[in-house]
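*Asks:* Here's my sequence, what's the structure:
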Amino acid sequence: MKLLKILAASTLALAIASTTSFADVTKGQKAFIKFLKEPCGMDGAKFALKHTQAEWRQIKADGKAEAEIMKICPNVKSGDIKETLLDHVMDFSIEFASDSGNVPAC
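*Replies:* Take a look at the predicted model:
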């Protein structure tokens, strides 16, 4: 009985954790569409394909998200996308990177 309760609790925790990470990807996709799609001149799929998942993770870990976005999209200027949304855009980019096999709907 105790094992069943632990199993149920861990299943619930896993479901909540996966929903939270998906929410970041969704928020990142919406931020890309709203703030970056037009100035970048490309959709989110083409943007995310610029790097592999490992490369996007490294860019995020190094705190170079904004610099990389400006490099890929020369029309984007510093401050065009809020600092709070950069992590979400990076999560989106990681999720749909060139080696992910995933294709976004934007």
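*Asks:* all contacts plus neighbour counts: C-alpha atoms, from now on.
*Replies:* Noted.
*Asks:* And the strands in the chain?
*Replies:* Counting by DSSP state E, the chain has no strands to list.
*Asks:* can you tell me the distance between the two ends of stretch 29-48?
*Replies:* Taking Cα to Cα, to the nearest Å as the measure, stretch 29-48 stretches 10 Å from start to finish.
*Asks:* What of stretch 25-45?
*Replies:* End residues of stretch 25-45 are separated by 13 Å (Cα to Cα).
*Asks:* Number of residues surrounding residue 8?
*Replies:* Residue 8 has 12 neighbours, counted by other Cα atoms under 10 Å.
*Asks:* That one and residue 31, how far apart?
*Replies:* With distances taken as Cα to Cα, residue 8 is found 35 Å from residue 31.
*Asks:* same check, this time on residue 24
*Replies:* Residue 24 is 10 Å from residue 31, where distance means Cα to Cα.
*Asks:* Spit out the residues that contact the two alike.
*Replies:* residue 88 (Cα atoms under 8 Å, 6 or more residues apart in numbering).
*Asks:* I have a second one here; can you model it like the first so I can compare?
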Amino acid sequence: MLNQVNQKVFIGSGNLYSRKASNWSQLRAGTHKNVGLQKEWDKFGEDQFKFVILFECEDAADVSFLNKCERYWLDLTKATRKEYGYNTNRQAHKNEDFVLKIECLEKVAE
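*Replies:* Down below sits the predicted model:
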């Protein structure tokens, strides 16, 4: 997820078809568990946030590799540092979904 105002990112993984719907629903309701993300969503508005899929797969054999990719994007974008992102944990999620996506910006933090 990309905040287009300040270029902050939220990196996440999960089922491609439900992740965006779940995040957007919680953010719209003001109930997202990520307080920093919720605060800036409320401040800047939904139109300033973009959902970007960086990588996806449909093969269970790729899940381990995709978890490594998530950690890579967390490190590359510095998403756990408040000035760059909204992630509060560098640990990539153990993903059992066969479709994994990583939310991020098109332009990564340098």
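*Asks:* Next, the TM-score between them, please.
*Replies:* Remark: TM-score between the superposed chains equals 0.34 [TM-score structural alignment, normalised by the length of structure 1]; 62 aligned residues with a Cα RMSD of 4.0 Å.
*Asks:* so residue 27 of structure 2 touches residue 38, yeah?
*Replies:* Yes. The criterion here is Cα atoms under 8 Å, and residue 27 of structure 2 meets it with residue 38 at 6.0 Å.
*Asks:* Comparing these two, which residue is more hemmed in?
*Replies:* A count of neighbours by other Cα under 10 Å puts residue 27 above the other of residue 27 of structure 2 and residue 38, at 22 against 19.
*Asks:* what helix or strand does the more buried one sit in?
*Replies:* helix 16-29 (DSSP states H and E).
*Asks:* Give the buried residues for the helix or strand just after that helix.
*Replies:* As assigned by DSSP H and E, the chain's next helix or strand after helix 16-29 of structure 2 is helix 35-44. Neighbour counts using 16 or more other Cα atoms under 10 Å place 37-38, 40-41 of helix 35-44 of structure 2 among the buried residues.
*Asks:* picking that back up, what packs against the helix holding residue 27 of structure 2?
*Replies:* Applying 3 or more Cα pairs under 8 Å, 6 or more residues apart in numbering; DSSP states H and E, we find helix 16-29 of structure 2 packed against no helix or strand.
*Asks:* got the angle for that helix vs helix 35-44?
*Replies:* Inter-element angle recorded for helix 16-29 of structure 2 and helix 35-44: 70 degrees (by axes from the mean of the first three to the mean of the last three Cα atoms, to 10 degrees).
*Asks:* Sort out which residues of helix 16-29 of structure 2 are buried, please.
*Replies:* 16, 19-20, 23-24, 27.
*Asks:* With stretch 56-73 of structure 1 instead?
*Replies:* 56-57, 59-60, 65-66, 69-70, 73.
*Asks:* mind listing what the residue lying closest to residue 29 of structure 1 once chain neighbours are set aside touches?
*Replies:* Distance criterion Cα to Cα, 6 or more residues apart in numbering; nearest residue to residue 29 of structure 1, sequence neighbours excluded, is residue 92 at 5.9 Å. For residue 92 of structure 1, the contact set (Cα under 8 Å, 6+ apart) comprises 24-29, 48.
*Asks:* ok, those vs residue 86 of structure 1, which is closest?
*Replies:* Using Cα to Cα, residue 28 is the member of the contacts of residue 92 of structure 1 that sits closest to residue 86 of structure 1, with 7.7 Å.
*Asks:* What are the neighbouring residues in contact with the closest one?
*Replies:* With contact set as Cα under 8 Å, 6+ apart, residue 28 of structure 1 has these partners: 85-92.
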